[in-house]
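Student: The sequence isn't on hand, but the structure is:
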């Protein structure tokens, strides 16, 4: 995971939006932007996650 911080969120509402950059069978890569209520970019994170199948419906 890599996070870049650009500014502090001091007051008001903060919004985080995550978008998938890659959805594979074994890994996923996501990019998350955090903005304040004026739309100013506060931080950006790129993270890679491993897909671990559960024991629920459809799992072997």
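Tutor: Good, I have the coordinates. No experiment lies behind these values; they were computed from the predicted model shown.
Student: Could you use CA atoms for every contact and neighbour count after this?
Tutor: OK.
Student: Which residue, neighbours along the chain excluded, lies closest to residue 31?
Tutor: Nearest non-adjacent residue to residue 31, counting by Cα to Cα, 6 or more residues apart in numbering: residue 46, 4.5 Å away.
Student: and here's the other structure:
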């Protein structure tokens, strides 16, 4: 997968982009992100609902 290239290059966090049009779909962070409730999530993937198709 294309987003895995960033991880292989040593990046801990980066944006997730559409492989077709380069639209930003979200982001990932292997070090983790803090949730709205205060809990830490490791690794963390954040997706923008408005950018994704629902099935």
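Tutor: Received the coordinates, thanks. Note that the structure is a prediction, hence the values are computed from the model and not measured.
Student: so what number do they get for TM-score?
Tutor: Here the TM-score for the pair of chains, by TM-score structural alignment, normalised by the length of structure 2, is 0.31; 28 aligned residues with a Cα RMSD of 2.9 Å.
Student: Work out for me the element the residue nearest to residue 31 of structure 1 sits within.
Tutor: Element membership for residue 46 of structure 1 (DSSP states H and E) is strand 41-50.
Student: Counting by contacts, list what that strand packs against.
Tutor: Judged by 3 or more Cα pairs under 8 Å, 6 or more residues apart in numbering; DSSP states H and E, strand 41-50 of structure 1 is in contact with strand 2-5, strand 27-35.
Student: Past the shortest one, which element shows up next along the chain?
Tutor: Spelled out, it's strand 2-5 of structure 1. Taking DSSP H and E, what comes next after strand 2-5 of structure 1 is strand 15-23.
Student: All good on my end, thank you.
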